[in-house]
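Trainee: Take a look and give me a structure for this.
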Amino acid sequence: MQYKRFVNAIVCLFIVGAGLLSFFLILSGARDSGTLKNFYWFEADTSGFNDAPDVTRWYNYMYCGYADHETYDCSDKGADKPFSPKDNFGESPNMPRTFIDHRETYYYLSKVGWAMLLISLFFTVLAIVPIFLSIFKLARPLSITTCVLCWLSWFFITLAACLYTGCYAKAKNAFHHDDRHAKMGAKNFAFLWTTVFLMGVSSIWTMIDAITRRKEKYNKYRTTDVYSDTEVVGAVPPVESQPSSGRTFFRKLRTKKHETPAGVMAEEESHEKVVEGVQT
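Mentor: Model (predicted):
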């Protein structure tokens, strides 16, 4: 079963990779300088939105102005900073109308998407432990547990990807409708959908592995059960069959048939002796 260990090692790398990508997505926006400033969710032309910068980038924990490849005038940092131009800059006549009329849509899509991302990372970390232990034979294979955890992680990361994509795709269309520049963060969304792919492949393989292990265990149990039954039957001495009532009846009947001619012959001999005595 070397090929299974090899595939399990690859799947373990997939799960670890998905966990690292998810962790990096959560870190994006933690700092407004260095490499992390290039990992954003959305960039748009926000000129004329009250005191907003000309170009704004939205991160996980803040939004910042962006010019000359540098960020500036960043907002206060907070966990799960929602995407909502109305809440970020206040209502403005220059703002696309959808951000005012449907403010809750963008607000809650980004908020719930962040929550799903965190839940997915939690299940991803949990899934790494049993598959890692099974590869190095440090514990009994927990294939069903790994399968369930992988599918849960895949479900929540897919939900997060759909929510984030839906939120910022709608926002991009709204800005483009008003002839404003807008684009989604290519790196963040590439990481996000790559994580979906990695967890999807891992979930399918762990399900196949769980089914095959279950089948092998069942076949082994059946084989052991058959062997044990054969040994028990061979060890038991043969039991003599007891005659049934029907057999006893017919046996007695046959005995009587055999005994009847002897009795008749005895009576005939005694009768002849009596006759001879009389004649004498």
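
Trainee: Going by C-alpha atoms from here, please, whenever you check contacts or count neighbours.
Mentor: Noted.

Trainee: which element is Asp51 on?
Mentor: Of the helices and strands defined by DSSP states H and E, none includes Asp51.

Trainee: Next, the contact list for it, please.
Mentor: Applying CA atoms under 8 Å, 6 or more residues apart in numbering to Asp51 gives the contacts Phe89.

Trainee: and it, how far is that from Phe89?
Mentor: 7 Å (CA to CA, to the nearest Å).

Trainee: got it, and Val226?
Mentor: In terms of CA to CA, Val226 sits 76 Å off from Phe89.

Trainee: now swap in Thr146 and tell me
Mentor: Counting by CA to CA - Thr146 and Phe89 are separated by 45 Å.

Trainee: Neighbour count: the two, which is higher?
Mentor: Comparing Thr146 with Phe89 by other CA atoms under 10 Å, the one with more neighbours is Thr146, at 25 against 15.

Trainee: Grab the nearest non-local neighbour of the more buried one.
Mentor: Using CA to CA, 6 or more residues apart in numbering and skipping the chain neighbours, the partner closest in space to Thr146 is Ala127 (5.3 Å).

Trainee: for Arg213, same thing?
Mentor: That would be Ser143: by CA to CA, 6+ apart, it lies 7.8 Å from Arg213.

Trainee: Could you do Leu152 as well?
Mentor: Nearest one to Leu152, counting by CA to CA, 6+ apart, is Phe123 at 6.6 Å.

Trainee: Now the second one, please; I'll put the structures next to each other:
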Amino acid sequence: MNKFFTSLGPFVLTAGSTLLLLLVLLSGTYDHTPLDELFYLEADTSGISGAPDTSRWTLWNRCSVRDGDNYGCTSNKPAYPFQPQSNFGTTSGVPSDFISNHKTYYYLSRFAFAFYFIATGFSAFAFIVGVLALCSRLGAGLASFFSFWALITSATAVSLSIATAIKGRNTFQNAGYNAHIGVKFFAFSWAVVAILLLSYVGFTLACCLGRKKNRHLGDLSDEPVMAEKSKRKPFFRRSKRDKGITDGESQEQVMIAHDEEPSSHPTYSVPSENDTGVPPLNNYEERSSFERGSFRPFQPRNERLSNEPVAV
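Mentor: A predicted model of the protein is given here:
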């Protein structure tokens, strides 16, 4: 399968996740659609002194509501803490749980912003490196790495923000106020998690499928190369196998040539035990190097006596 088309799907998904993360991260910062429609919690605050009838909380500020959109937002502040008593500057009418457990809401909301910010950075890096993934395994591996961490950080951010929203909603409702979480905000957030999961799997497959198969597992693409290498002989010396075959062939050719040519060397008779009274020699004996002009393999003495001519 072509690497370009294998990595194209994860690349497009990463672009989508980066766009959604930017929308979630910048929610409430501008009075324009869709940013003015995103919030993680909306509650009835008419019973709180100095607060509007309905309030919405985003990652950057607190807003009022007009025609279903964010309106009259406070100045943008990164990691805006969710603390109604601090947000409105009063404790009158504020549910008691917000006051007694103010640190819990404070750290949940602020860490949620931090992880959204980190997730956006990882997703952006995965998108940029994804361009290299269209043509190389290295790019796919790097994009898979950044997609993985974008997935982890975004899932953490969504978990923290939804914990903040649900805990705040329950506290408002227990105090008799109407409250609900932002559907679009968390729909975009969970969509980011799902998209990054698919993107991570896609880049990982693009990286792994491009790797060459092991020839021991049936890949025949390297067999011609291996066969060509096996035909090559050592440059400075011959292998033991080739040397043995060559020497054996040469020795055989020399012996045949000497057998065909008449011997110019004199023959010598070998005295027997009856003539000399000397006991016979061992079964294996080295023959004269001058005999027939070459060396021959060792033979038993009895066989040599039967094969060699005896001078009379």
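
Trainee: Run through the residues that contact the residue nearest to Thr146 of the first structure.
Mentor: Going by CA under 8 Å, 6+ apart, Ala127 of the first structure touches Ile15, Thr145, Thr146, Leu149, Cys150.

Trainee: Just those residues: which are in helices?
Mentor: Ile15, Thr145, Thr146, Leu149, Cys150 (DSSP state H).

Trainee: For the second structure, which segments count as strands?
Mentor: For the second structure, the strands defined by DSSP state E occupy 41-44, 54-57, 62-66, 69-71, 179-181.

Trainee: which residues in the first structure does the last one match up with?
Mentor: Same thing as strand 179-181 of the second structure. Using TM-score structural alignment, strand 179-181 of the second structure lines up with residues 182-184 of the first structure.

Trainee: Residues contacting the matching stretch, please?
Mentor: Contacts of stretch 182-184 of the first structure (CA under 8 Å, 6+ apart): Trp41, Phe42, Glu43, Ala44, Asp45, Tyr168, Ala169, Lys172, Phe175, His176.

Trainee: right, and out of the residues you listed, which lies closest to Pro85 of the first structure?
Mentor: Ala44 (10.4 Å; CA to CA).

Trainee: The nearest residue to Pro85 of the first structure once chain neighbours are set aside: what's it in contact with?
Mentor: In space, and not counting its chain neighbours, Pro85 of the first structure is closest to Phe99: 6.5 Å by CA to CA, 6+ apart. Counting by CA under 8 Å, 6+ apart, Phe99 of the first structure makes contact with Ser84, Pro85, Lys86, Tyr106.

Trainee: Who are the contact partners of the last one?
Mentor: Each residue near Tyr106 of the first structure by CA under 8 Å, 6+ apart is listed here: Pro82, Phe83, Ser84, Phe99, Cys167, Ala171.

Trainee: The residue nearest to Arg213 of the first structure: neighbour count?
Mentor: 21.

Trainee: how about it, what's its match in the second structure?
Mentor: Under the alignment (TM-score structural alignment), Ser143 of the first structure maps onto Ala140.

Trainee: Now do its match against Ile245 of the second structure, distance only.
Mentor: Counting by CA to CA, the gap from Ala140 of the second structure to Ile245 of the second structure is 52 Å.

Trainee: Contact partners for Leu121 of the first structure?
Mentor: Gly19, Ser22, Phe23, Ser153, Ile157.
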